[in-house]
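Participant: Build me a structure from this.
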Amino acid sequence: MKDLESGLKEQVVELCNKALEAQEEERFHASNRDLLNVYELLPEPKEEWKAYIWLISNIGDNYFEQDEFELALEKFDEVFNRDSSSIDNAYLCLRRGQCALELTKQELAQTMLSKALELEGKELFEDEHSKYLKFLKQAAE
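Facilitator: This is a model prediction of the structure:
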């Protein structure tokens, strides 16, 4: 993965911070607008830049928060297909699993949610709907 040159990196960081601020304020459409602006700034091929995986993950997270589960899962699938280390990121596993469950893709949901639980434990699920842990419990029975 390549790093951006300093001038472009400053622009990207500024827009990313603006997007994160919008996320924190639960203005997910605004956050994605800023993230898509960052996407446009990345030189081709976009997938080769360090910022790419973070960017796609955050776009997916915003879609998840808006109950746009198909769009979110597309983004998380892309992250997992492009970055093999994603399987070791509990939060990414959690979100991908949640999207899969919402879309009734039980096998993927069980795999991802189980991995998230294995990596971080129940604490990761504390602020999430109880249905995700209930699903894992039922799947284990």
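Participant: contacts and neighbour counts: CA atoms only from here.
Facilitator: Noted.
Participant: what number of residues lie near Ala139?
Facilitator: By the other CA atoms under 10 Å criterion, the neighbourhood of Ala139 contains 12 residues.
Participant: ditto for Glu24
Facilitator: Burial of Glu24 is recorded as 10 neighbouring residues (other CA under 10 Å).
Participant: Not counting its own residues, what contacts the helix or strand containing Glu118?
Facilitator: Under the criterion of DSSP states H and E, Glu118 resides in helix 106-120. Outside of helix 106-120, the residues that reach it under the criterion CA atoms under 8 Å, 6 or more residues apart in numbering are 87-94, 96-101, 124, 132, 135-136, 139.
Participant: buried residues in that helix?
Facilitator: Under the neighbour-count criterion of 16 or more other CA atoms under 10 Å, helix 106-120 has 106, 108-117, 119 buried.
Participant: following it, which helix or strand comes up?
Facilitator: Assignment by DSSP H and E places the next element after helix 106-120 at helix 131-140.
Participant: buried set for stretch 31-41?
Facilitator: Neighbour-count burial for stretch 31-41, counted by 16+ other CA under 10 Å, picks out 31-32, 34-36, 38-39.
Participant: Can you tell me which of those residues end up in helices?
Facilitator: 31-32, 34-36, 38-39 (DSSP state H).
Participant: which two in these are spaced the farthest apart?
Facilitator: Ser31 and Tyr39 (12.3 Å; CA to CA).
Participant: Alongside the first, I'd like the structure of this one:
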Amino acid sequence: MSNLASQTATRIKSLCAQGYEHYDTQDYKGALRVFYQAWLEVPKPQTDWIEAGWVLTAIGDTYFRLNQFHQAREALNSALHCPQAEGNPFIHLRLGQSLLEQGDIGNARRELHRAYNVGGTAIFEREPEKYLAAIRDVVTQ
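Facilitator: Sure, this is the predicted structure:
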């Protein structure tokens, strides 16, 4: 739908910034605690708000870093139901990676290909080669 009122959006942004401070020091459990605090600030129904997509993406990315791929997949799938999230190459990348790690090759390839279609090879530059290799037969480099 739209952005939240500025005061609520500011609280969510502040909490996400705090969460990423933990994330950047590889304190992923600490990051999750703060990201979930941000999630609690999003009014229901959460998927009506752009900010929910930010928070769910942060949660999914953090679960991915913790090798908790099922939780990552759930959060990232939910993020795609939020405004302006569909087509975000990072969400599709992390979702594809999580699916690949769970052995769901077909869906993983679909998501990784979506990430590639929007983000090109650049979205894969800091990622292990296996993720781009999973779609190498359907992309031109």
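Participant: Please work out the TM-score for the two chains.
Facilitator: TM-score for the superposed pair, counting by TM-score structural alignment, normalised by the length of the first structure: 0.86. Supporting figures: 139 aligned residues with a CA RMSD of 2.0 Å.
Participant: circling back to that earlier point, as a markdown table, the ones in helices among the buried residues of stretch 31-41 of the first structure with distance to Glu68 of the first structure would be great.
Facilitator: Listed next are those as a markdown table, based on distance: CA to CA, whole Å:
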| residue | distance to Glu68 of the first structure |
| --- | --- |
| Ser31 | 15 |
| Asn32 | 13 |
| Asp34 | 18 |
| Leu35 | 16 |
| Leu36 | 16 |
| Val38 | 21 |
| Tyr39 | 20 |
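Participant: okay, which residue is most central for the second structure?
Facilitator: Centrality entry for the second structure: nearest residue to the mean C-alpha point is Thr57, 3.1 Å, by CA atoms, centre = their mean.
Participant: Looks to me like it is in a helix.
Facilitator: Yes - the secondary structure assignment for Thr57 of the second structure places it in a helix, going by DSSP: H, G, I helix; E, B strand; the rest coil.
Participant: and it, what is it in contact with?
Facilitator: Listed by CA under 8 Å, 6+ apart, the contact set of Thr57 of the second structure reads 75-76, 79, 91.
Participant: Please determine how far Leu55 of the first structure is located from Lys137 of the first structure.
Facilitator: Shown here: Leu55 of the first structure relative to Lys137 of the first structure, a distance of 32 Å by CA to CA, to the nearest Å.
Participant: Compare these two and say which is more crowded by neighbours.
Facilitator: With neighbours defined as other CA under 10 Å, Leu55 of the first structure and Lys137 compare such that Leu55 has more, 19 against 12.
Participant: Enumerate every residue touching the nearest residue to Ala19 of the first structure once chain neighbours are set aside.
Facilitator: Using CA to CA, 6 or more residues apart in numbering and skipping the chain neighbours, the partner closest in space to Ala19 of the first structure is Ser31 (4.2 Å). Shown in contact with Ser31 of the first structure (CA under 8 Å, 6+ apart): 18-23, 62.
Participant: what about burial for those, which qualify?
Facilitator: Those of the contacts of Ser31 of the first structure that meet the buried threshold are 19-20, 22-23, 62, by 16+ other CA under 10 Å.
Participant: Mind putting the residues you listed into a markdown table with distance to Trp49 of the first structure?
Facilitator: Output for those, formatted as a markdown table (distance: CA to CA, whole Å):
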| residue | distance to Trp49 of the first structure |
| --- | --- |
| Ala19 | 18 |
| Leu20 | 19 |
| Ala22 | 23 |
| Gln23 | 22 |
| Asn62 | 21 |
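Participant: how near is Leu136 of the first structure to Phe76 of the first structure?
Facilitator: From Leu136 of the first structure over to Phe76 of the first structure the distance is 20 Å, taken as CA to CA.
Participant: between the two, who's got more neighbours?
Facilitator: Counting neighbours by other CA under 10 Å for Leu136 of the first structure and for Phe76 shows that Phe76 has the greater number, 26 against 16.
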